[in-house]
Structure formats: structure tokens, C-alpha cells
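Colleague: Kindly return the folded structure for what I paste below:
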Amino acid sequence: MAASSDDNDELPSLDLFQDPAGFYPPEKPPSFTTYLMKNGRHINLRLVGHSPLWGHLLWNAGQVVAQYLEENTQQLVQGKNILELGAGAGLPSLVASLLGAKQVVVTDYPDNELIVNLRHNIDLNLAAQDMPNIVAEGFLWGSSADALTAHLEKGSSTFDVLILADILFNHSEHNKLLDTVTGCLKRTSDSVALVFFTPYRPWLLERDLNFFKMARSSGLLVDKIMEQTMDKVMFENDPGDETLRRTVFGYTVKWDL
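Modeller: Alright, predicted model coming up:
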């Protein structure tokens, strides 16, 4: 028997698929930070509010490799095609773009929020340029790089410089990461992958370093070029040797030609 209109008026309004108010924690808002270049220019960075891919942090290695690019601009930046992997907020790529790179392709995992944020940082810092020399793309390590090399001038299919900053902790992805390095690094003696990292889990340092063993086994030359101990540790309450957890190690990976 159909219910009367009076009966319907007394029934509660139910939506079995609607979560109650406050069921999910509120999204964290983005945060903001500034990097001061040696020439006095400020780079303003927006960091996503939270990311399971760790894109919400400005990692120490990203800052140190940015400084390294500033100190070696003529050799590593000017007139170069540069690719950054796992870029987060994209600091090293922004520095390279401002210092005269020919073309910079800055990438991270193809998560919409991460890529939109990278493009926001590009627009925020490079809007005054008539022809920006930097683009952001989503990219899965080990996959085809055709969409990345499409941004290079005709006849170019590889990059002069690769930037890998604080991404070696992804141990299960080392094979794919190395595939991308060997597939994207131009086969010349001057081409180089800059691999900078901090062992945030010191007890897994050997697994971090295994990437370089794999690189050597693939016929690449690996050299340690620097280490820099930061003033503060990023994660104060984490276990393990604190000095290691605030030290950035820098390596170069090149072709053995």
C-alpha cells in the first residue's frame, strides 16, 4: 500500500551514500616558502597542502642542487636542455630556467594536484617572460618520454642535464628510474645526471646507494662530488643518526665514453 503524503512528511530524509558532516578530515591548505638566489632574486614557491607522494615538502636536496646549479651555471645550465624527475615544487628547474637554460621540462608523478601546482609556480615566477623556457608534465618513471622530448627543438630527443633530487628513497622504483636516465640522458661526455639525496632513513642507506651500483652495472660512470650538512634536520622526531638525516650527498652519473 502506498504511503500517504502525511506519512511521507514524517519520514526522515536519508541518503545512504552521503557521508556525515566531518566524516573526512579537512584538506590541508597549501603552504608557501621562498628561496633566495645568489643574485638577490626571490623564488616564491607554493607547496601542496598534503601529498602521499611527498610533494608537500621542500626537500633539502632540492635546495642544495639548486645552489649547485647557481655555482655551475655556465657548465650545467646556460643553453642546456634540462629534465627534472620527481620535482615536487620544482625549485631546481625554476632556478635553471631563470639562469638561461635552453629548455627545462619539470616533471612529477601524474597527479593532477602536483602538476597544477608545478604550473602555478612556473606562472608565479616566470610570468614576466615573453617566451618561458620551462614546462611541467606528469611522468611515470620508466615510461615513454616522447611527451617530454616533444618540448625540445626539432632533432633533439635527449637532455643535457637530468636532475634527481631526494627521490632515491623509492627503492622499488630504481630500475624504472635508471631506465629513464639511460633513455633520456644525451650520449655525450658533457651530459650529466645530478643525483642528490639525504638518507632520511639511515638504516636503509645501502639501499639508497644501490641505485649507483645499478648505474655502474649499466655502463655509467658514478662520482661523488659533494656532501653538505644542513643546519636542521627535516624530521626532528624520526629515528636514526641525526647527522646523516641532515646531510645531503651529491653524485654525478655520466656516460662512460
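Colleague: going forward, measure contacts and count neighbours with C-alpha atoms only.
Modeller: Will do.
Colleague: OK, contacts around the most centrally placed residue in the chain?
Modeller: In the chain, the C-alpha nearest the mean C-alpha coordinate belongs to Ala87, at 1.4 Å (CA atoms, centre = their mean). Taking CA atoms under 8 Å, 6 or more residues apart in numbering as the contact definition, Ala87 lies against 55, 93, 106-108, 164-165.
Colleague: this one as well, want them side by side:
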Amino acid sequence: MSEAPKNSDESDTDVLLGGIFGNNDYEEPVIKGHLVKFYTMLGMPIDIHLIGKSPLYGHILTNACKYIAKYLEKNMDTLVKDRTVIEFGSGGALPSILCAKLGASMALATDYPDPELVNNIEYNIKMNKIQNNCKSLGFIWGNDISDILSLISGPPVERKTFDTIILSDVIFNHTEHYKLLKTCKQLITPKTGKVLVAFTPHRPHLLDADLSFFQKAQEQPYNFKLDFIEMVHYSPLFKDDKDESTREIRSRVYMYILYT
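Modeller: Below is the predicted model of the structure:
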């Protein structure tokens, strides 16, 4: 097996999202990536390599990601098996890789087109030996979807939509809500497709801005219908945050489903 992709000193995402996670006016040391082993409910292990750092949480297997993986496994017959699946903001791409292993006809893991992020997804796909029904792609929300469609169109079936769309801990990027909704609307299979949205309010003071995604989703021109599934608690993800007044909020994982 080839070596895990090495971390670059700086990526485009560091520049684009510096306003969210802080500007780096000095040269930071390169942080090595690491391997995480995730177990399905049936005990099947899945190895996920995570990059060393990312302002987009691509270096972390978040609680929302773990939750949505379990949800997909519980509902594999209706959301995964023989379905086309796409994930946005994939990070290590655990949900996409799980879907491929559970029998998706095609699982497409996408993230911001930073070489480090996309190369790492490709590495995880190869490591888990699912190249036949799992692909990776760098994609910016709201952009032309031709490259996406090219990966699910072809013999024996011509597809132009996805049955299941996965959004795991991505709606913190509030300025991109409309672009993300545009892409979801373009790609969802009408009437039967589902958009799974799981997230944790990592910045509790911006919870209302996180939740505004769902209000926007129901408005023109998107007109999604909305089901709130549940809110559960995990241990807070960032252990260095010692603010006990926000601990409960930071431990939440919300789950919603959008559909047309």
C-alpha cells in the first residue's frame, strides 16, 4: 500500500476560512496525520486516515460523523443498498466508505478541492478496497455539477441524481448555506431522495446561525420539506474548551432530514 498523504504547510482552505478559525501570521509546524479505527454495529472495522490539521474539521472524526454513520447502517435498506450516495465536506469520508461497504451502487466523497484533503480521501478509499463503488472528487458548493454527474453516468444505468446526500458537520460555514442548498437541490432524486444533515454546535453562540440553514432550506427556490429526527449527546469534541457553561450545547448532535 502506498504511504499516507503528507501534510502541506498551507492550503487554500487556511486562507479562505482564516476569518472563522483565526488568521495564522506565523509559520505553524506541520502536524502529522493519524489513523482512526471505526467499528460498525456488527463489529466490522473501518480504517480512516485523518490529515494533521484542517480549518474544516477534516482532521477530526466528529461526533456528527459517527452518528450519521450509525444512522446509515441502521437504515441501510432504504438509504444505502443499491443507492447512489454523495457526501459533502467528507473529511476522512467515513460515511461514504461505510456506504460503499454496505452495498451502495456508487458512493461519491467530496470535499473542498485542496490536494491534501482529496488525496487523503482517495487514500482511504484504496485502503478499504472499495474503488469499484466509491470515488473522490474536489468540489466547491454551488459550482457546476458536470464533474459530479460524470461519475454516476454510464452503462448500465444513466443517473443524474443521488438517492442519499450526506452533510455531516458542514453547516457551520454560514456564508455558504445557499450554495450548498443549490447543489443539494440540483442533485437530489425528486420525491424519493433524502438529505441527511447532522451537526454539533461547536460555537454555541452561533447556534441560531447554524439552525438558519433549515429555515433557508424550506424557502424559495429550494422548497425542501424538513423532518427533525432527534438530538443526542456525546462527550464534547474539543477537550481543550473548558467553558462549563457551554459544555452541554457542545455535546449535542442534531439530526435532520430534508426531502422534496
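Colleague: rewinding a little: and the residue nearest to the centre of the first structure? What does it align with in the second structure?
Modeller: Ala87 of the first structure maps onto Ser90 in the second structure, with residues paired by TM-score structural alignment.
Colleague: Just confirm its match is within a helix.
Modeller: No: with DSSP: H, G, I helix; E, B strand; the rest coil as the criterion, Ser90 of the second structure is located in coil rather than a helix.
Colleague: and Ala147 of the first structure, how many neighbours does it have?
Modeller: Under the neighbour criterion other CA atoms under 10 Å, Ala147 of the first structure is assigned a count of 11.
Colleague: typed the wrong thing, it's Lys37 of the second structure
Modeller: Lys37 of the second structure has 10 neighbouring residues, counting by other CA under 10 Å.
Colleague: Check Asn112 of the first structure too.
Modeller: Residues near Asn112 of the first structure, counting by other CA under 10 Å, number 12.
Colleague: moving C-terminal of the biggest helix by length in the first structure, what's the next helix or strand?
Modeller: Looking only at the first structure and at elements set by DSSP state H, the helix with the highest residue count is helix 112-126. Moving toward the C-terminus from helix 112-126 of the first structure, the next helix or strand (DSSP states H and E) is strand 134-138.
Colleague: can you give me the angle that next one makes with helix 112-126?
Modeller: Between the direction of strand 134-138 of the first structure and that of helix 112-126, the angle (axes from the mean of the first three to the mean of the last three CA atoms, to 10 degrees) works out to 180 degrees.
Colleague: Could you tell me where strand 134-138 of the first structure falls in the second structure?
Modeller: Counterpart in the second structure of strand 134-138 of the first structure, with TM-score structural alignment as the criterion, is residues 134-138.
Colleague: Identify the residues contacting the matching stretch?
Modeller: The list of residues contacting stretch 134-138 of the second structure from outside it, by CA under 8 Å, 6+ apart, reads 96-97, 100, 106-114, 118, 121-122, 125, 148, 151.
Colleague: for stretch 169-180 of the first structure, same thing?
Modeller: With contacts defined as CA under 8 Å, 6+ apart, stretch 169-180 of the first structure is touched by 141-143, 145, 168, 199, 207-208, 211, 214-215.
Colleague: Just tell me the aligned range of that stretch in the second structure.
Modeller: Aligned by TM-score structural alignment, stretch 169-180 of the first structure falls on residues 172-183 of the second structure.
Colleague: End to end on the matching stretch, go ahead and measure it.
Modeller: End-to-end distance for stretch 172-183 of the second structure: 17 Å, by CA to CA, to the nearest Å.
Colleague: Buried residues in it, which are they?
Modeller: Neighbour counts using 16 or more other CA atoms under 10 Å place 172, 176-178, 180-183 of stretch 172-183 of the second structure among the buried residues.
Colleague: Then stretch 148-163 of the second structure?
Modeller: Neighbour counts using 16+ other CA under 10 Å place 148-149, 151-152, 160-163 of stretch 148-163 of the second structure among the buried residues.
Colleague: out of those residues, which are inside helices?
Modeller: 148-149.
Colleague: what would the buried residues of stretch 148-163 of the second structure look like in TSV with distance to His49 of the second structure?
Modeller: Converted to TSV, these look like this (distance: CA to CA, whole Å):
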residue	distance to His49 of the second structure
Ile148	24
Leu149	27
Leu151	24
Ile152	25
Lys160	30
Thr161	29
Phe162	26
Asp163	27
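Colleague: Alignment lookup: Tyr68 of the first structure to the second structure.
Modeller: Taking TM-score structural alignment as the alignment basis, one finds that Tyr68 of the first structure is matched in the second structure by Tyr71.
Colleague: Contacts made by the host helix or strand of that match with the rest, please.
Modeller: Element membership of Tyr71 of the second structure [criterion: DSSP H and E] is helix 63-74. The list of residues contacting helix 63-74 of the second structure from outside it, by CA under 8 Å, 6+ apart, reads 40-41, 79-80, 94-95, 98-99, 102, 168-169, 196, 198-200, 234, 237, 253-254.
Colleague: rerun that using 7 Å as the cut-off
Modeller: Contacts of helix 63-74 of the second structure with the rest of the structure, by CA atoms under 7 Å, 6 or more residues apart in numbering, involve 79-80, 95, 168-169, 198-200, 234, 253.
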